[in-house]
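Trainee: Quick one: sequence plus predicted model below, questions after.
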Amino acid sequence: MKNDISIYRDMKMLNDENFILWCLNPTKELDRHWRTWVEEHPDQTAIMERTKETVLSIRLNEDKMPEDERRQLQARILHDIRKNKNNI
């Protein structure tokens, strides 16, 4: 059985800004992109689903946070993802 760290290493999509956006705020364009991705990578579907569940499990409760604060936080998170991506 894999340890917790190796499971997250398999979830490379956590570093993909478009994937995070799709999980948090899906659009028709992003849905189309990820449906195509699944068709091209059927062996990665289970990992993608686990990764999506992980992202959604840490999703903020929008009912308690004002929209402007939520957007600022989302922007900071995406900024950090980009910054970390560039440092890899």
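Mentor: Everything's here; your move. Numbering: from 1, shown residues only.
Trainee: contacts and neighbour counts: CA atoms only from here.
Mentor: Will do.
Trainee: Can you pull up the most central residue in the protein?
Mentor: Closest residue to the average C-alpha location of the chain: Ile20 at 2.7 Å, with CA atoms, centre = their mean.
Trainee: Might one say that that residue is in contact with Glu53?
Mentor: No: taking contacts as CA atoms under 8 Å, Ile20 lies outside contact range of Glu53: 11.1 Å.
Trainee: also this one, for the comparison:
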Amino acid sequence: MTLPSVTLAWIALLGLSAATVLVTTGGTGHFSPALFGGLLLLLAFIKARIILSRYLGLWQAPAWLSGFSWVIGFFCLLLLVLYVAPGLSP
């Protein structure tokens, strides 16, 4: 018996949420602020891709999934730059 893709997506989201909790409980005490922000945004990006792909059914429309992934990726990159930028000023 194989699990439906939505069930596997749900299990993956649970694991990624647990990873997010582990990263945030470690806080910036164990990571540099840039790495901390980058890890959180990477986990958020992966979770967004799973939701778009499996829950919204965009796995059936790869061009749309790719477009949404690019937009979300650029948005996450912009957020990371805005998060790190104040620490770069002299």
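Mentor: Noted; the coordinates are in hand. Note that this is a predicted model, so its numbers are computed, not measured.
Trainee: TM-score, when you put one on top of the other?
Mentor: These two chains, once laid on top of each other, score a TM-score of 0.36 by TM-score structural alignment, normalised by the length of the first structure; 47 aligned residues with a CA RMSD of 3.9 Å.
Trainee: how close does Val21 of the second structure sit to Leu40 of the second structure?
Mentor: In this structure, Val21 of the second structure lies at 10 Å from Leu40 of the second structure, with CA to CA, to the nearest Å as the measure.
Trainee: Could you do Ser5 of the second structure as well?
Mentor: For Ser5 of the second structure relative to Leu40 of the second structure (CA to CA), the value is 25 Å.
Trainee: Between those two, which has more neighbouring residues?
Mentor: Just comparing Ser5 of the second structure and Leu40: by other CA atoms under 10 Å the higher neighbour count belongs to Leu40, 17 against 11.
Trainee: where along the first structure do the helices fall?
Mentor: In the first structure, helices defined by DSSP state H lie at 4-10, 17-24, 28-40, 45-57, 67-87, listed in chain order.
Trainee: Just the helices from the second structure, written as ranges.
Mentor: Taking DSSP H to define them, one finds helices in the second structure at 5-30, 33-50, 62-88.
Trainee: for these, which one ends up most surrounded?
Mentor: Mean neighbour counts were taken over the helices of the second structure using mean count of other CA atoms under 10 Å, and the top value, a mean of 18, falls to helix 33-50.
Trainee: okay, the angle between it and helix 62-88?
Mentor: Interaxial angle, helix 33-50 of the second structure versus helix 62-88 (axes from the mean of the first three to the mean of the last three CA atoms, to 10 degrees): 160 degrees.
Trainee: now the angle from helix 33-50 of the second structure to helix 5-30?
Mentor: Direction vectors for helix 33-50 of the second structure and helix 5-30, defined by the same axes, to 10 degrees, enclose an angle of 170 degrees.
Trainee: Can you tell me which of the helices of the first structure is most buried?
Mentor: Using mean count of other CA under 10 Å, the stretch among the helices of the first structure with the largest mean neighbour count is helix 17-24, at a mean of 18.
Trainee: Which secondary structure elements does it sit against?
Mentor: On a contact count with 3 or more CA pairs under 8 Å, 6 or more residues apart in numbering; DSSP states H and E, helix 17-24 of the first structure meets helix 28-40, helix 45-57, helix 67-87.
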